[in-house]
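**Student:** Provided below for reference: sequence and predicted model.
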Amino acid sequence: MLTRSPTLDHLYRLFPDSPDRPAAEVVSAADVPEPYHRLLVHTEHMTVTVEEFYGGPVDVRVLACRRDGDEYARKILLALRDGGRVVQFGLVRIDLGVCPPAVRDAIVEGKTPLGRVLIEHDMLRRIEPAGYLRVRLSAGMADWFAAPPGRETFGRLGVIYTGDRPAVEVLEILAPVR
């Protein structure tokens, strides 16, 4: 059963041997500075938000995934299609049992960002941020973002609902904005 208030610890437990785990602290929405505030403090899909901010489509790179029945989890990067620059890291846990077969298949296939799959199938559109994070990049995460380890960036935790039922838990960490 998915939770309505995921935490960094909760989602990283899905991939316990992750050397990329950053240091992070919970902050209020008011403490998220621009341009991160504009990128994180909203109820839209991050796929759309980062595409608008960077001016082009993003592709997903699945770093790791696991499945146990209808529970599916994955670690991903979103990268700009033009140039391949990584702009977001994500951890998600999804209840595939609430997804029609075409949505389930597209998610597990791992070729399309989750937000794009859900938008294209007009599914799971209520997004509720559950918290915001000030993040210090680990060495592994810094490599993905081409930034120095320890660099500050921001992220959010959230839940995507189908009706009143949590269907997706998500951690989204943005690349440091240059």
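**Tutor:** Arrived safely.

**Student:** CA atoms for contacts and neighbours, from now on please.
**Tutor:** Will do.

**Student:** how about the strands in this protein?
**Tutor:** Counting by DSSP state E, the chain has strands at residues 23-27, 58-68, 71-80, 86-95, 126-136, 152-162, 165-174.

**Student:** any chance of those in CSV, plus distance to A146?
**Tutor:** Below are those laid out as CSV (distance: least, Cα to Cα, whole Å):
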stretch, distance to A146
strand 23-27, 17
strand 58-68, 16
strand 71-80, 12
strand 86-95, 8
strand 126-136, 14
strand 152-162, 13
strand 165-174, 12
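
**Student:** got CSV for those, with mean neighbour count and distance to E120 too?
**Tutor:** Converted to CSV, the strands of the chain look like this (neighbours: other Cα atoms under 10 Å; distance: least, Cα to Cα, whole Å):
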stretch, mean neighbour count, distance to E120
strand 23-27, 15, 32
strand 58-68, 16, 15
strand 71-80, 22, 18
strand 86-95, 22, 17
strand 126-136, 20, 15
strand 152-162, 22, 15
strand 165-174, 24, 16
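
**Student:** Between the ones you listed, which one is closest to S5.
**Tutor:** strand 126-136 (5.7 Å; Cα to Cα).

**Student:** neighbouring contacts of the closest one?
**Tutor:** The contact list for strand 126-136 (Cα atoms under 8 Å, 6 or more residues apart in numbering) reads 4-6, 22-29, 32, 40-45, 149-162, 173.

**Student:** Check it against this one:
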Amino acid sequence: MIYPEKSGERLHDMLGLAQAFFEPLAELGSITPVGESDLPGDYLTLLAHSGHMTITLEAWHESLVNVHVEGEVREPDRYARHSLLSRQSDGRVVQSGIMRIDLTGLPAEVRRQIEVGETPLGRILIRAELLREVELLALWRIAAGPRLARELDLPQGTIVHGRSARILVEGRPAVELLEIVRP
């Protein structure tokens, strides 16, 4: 459930997450919180759910996706990265995403796979059969800044949409996400 009264708090949290990889934030774009009713149909299907984005994108595009790490920050028990997901079928980038993970409590092999950066996060967690729950926190309309536009191969200023989400692993908040998709 998205709580509109928390949109300012959610924007602050999302900008903090993005700022580690998009400096200045204008490289990402102009961001506005929106409700589900503000999303065009394709974006509604892709973003307004509590499932793993990896699975959703692969079903939507009828292709497995690959991950391409664009930047990362490593700390002893925390890991953050900015990555792109592209279709295996033709290489087209379909998501720009940022994740921040609390690695404490994750099995060693899961931690290793996450830090190697060769497999999308959703696929790693699903294959490990960890109890997980994806919480949709907020939806966003973004006028793509120069870097986001390049990543998604769109003209600068193109309106795209994204979401903030959190993944609970074994009942514990473990992952914060910003996922911006291209239908």
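**Tutor:** Nice, I can see it. All values derive from a computational prediction rather than experimental measurement.

**Student:** what's the closest of the strands of structure 1 to L114 of structure 1?
**Tutor:** strand 58-68 (8.4 Å).

**Student:** List the superposition-based mean deviation of the closest one with respect to structure 2.
**Tutor:** On superposition with structure 2, the mean distance recorded for strand 58-68 of structure 1 (mean Cα distance after the TM-score superposition for structure 1) is 0.4 Å.

**Student:** So which elements touch that strand?
**Tutor:** If you count contacts as 3 or more Cα pairs under 8 Å, 6 or more residues apart in numbering; DSSP states H and E, strand 58-68 of structure 1 packs onto helix 46-54, strand 71-80.

**Student:** corresponding residues in structure 2 for the last one?
**Tutor:** Alignment note (TM-score structural alignment): strand 71-80 of structure 1 is matched to residues 78-87 of structure 2.

**Student:** how big's the offset between the matching stretch and structure 1?
**Tutor:** Mean for stretch 78-87 of structure 2 is 0.3 Å (mean Cα distance after the TM-score superposition for structure 1).

**Student:** now that stretch: how far from the chain's centre is it?
**Tutor:** The chain centroid and the centroid of stretch 78-87 of structure 2 are separated by 8 Å, computed with Cα atoms, centre = their mean, to the nearest Å.

**Student:** Likewise for stretch 142-155 of structure 1?
**Tutor:** With Cα atoms, centre = their mean, you get 15 Å for stretch 142-155 of structure 1.

**Student:** now do stretch 98-105 of structure 1
**Tutor:** That offset, for stretch 98-105 of structure 1, works out to 19 Å (Cα atoms, centre = their mean).

**Student:** in structure 2, what residues pair with it?
**Tutor:** The aligned range for stretch 98-105 of structure 1 is 105-112, by TM-score structural alignment.

**Student:** residues making contact with that stretch?
**Tutor:** 103, 124-125, 128.

**Student:** and if you look at stretch 62-70 of structure 2?
**Tutor:** Against stretch 62-70 of structure 2 from outside (Cα under 8 Å, 6+ apart): 54, 57-58, 81-89, 117-120.

**Student:** Run the chain-centre distance for it.
**Tutor:** For stretch 62-70 of structure 2 - counting by Cα atoms, centre = their mean - the centre lies 12 Å from the chain centre.

**Student:** Ok, stretch 127-140 of structure 2 next?
**Tutor:** Here stretch 127-140 of structure 2 is found 11 Å from its chain centre; the criterion is Cα atoms, centre = their mean.
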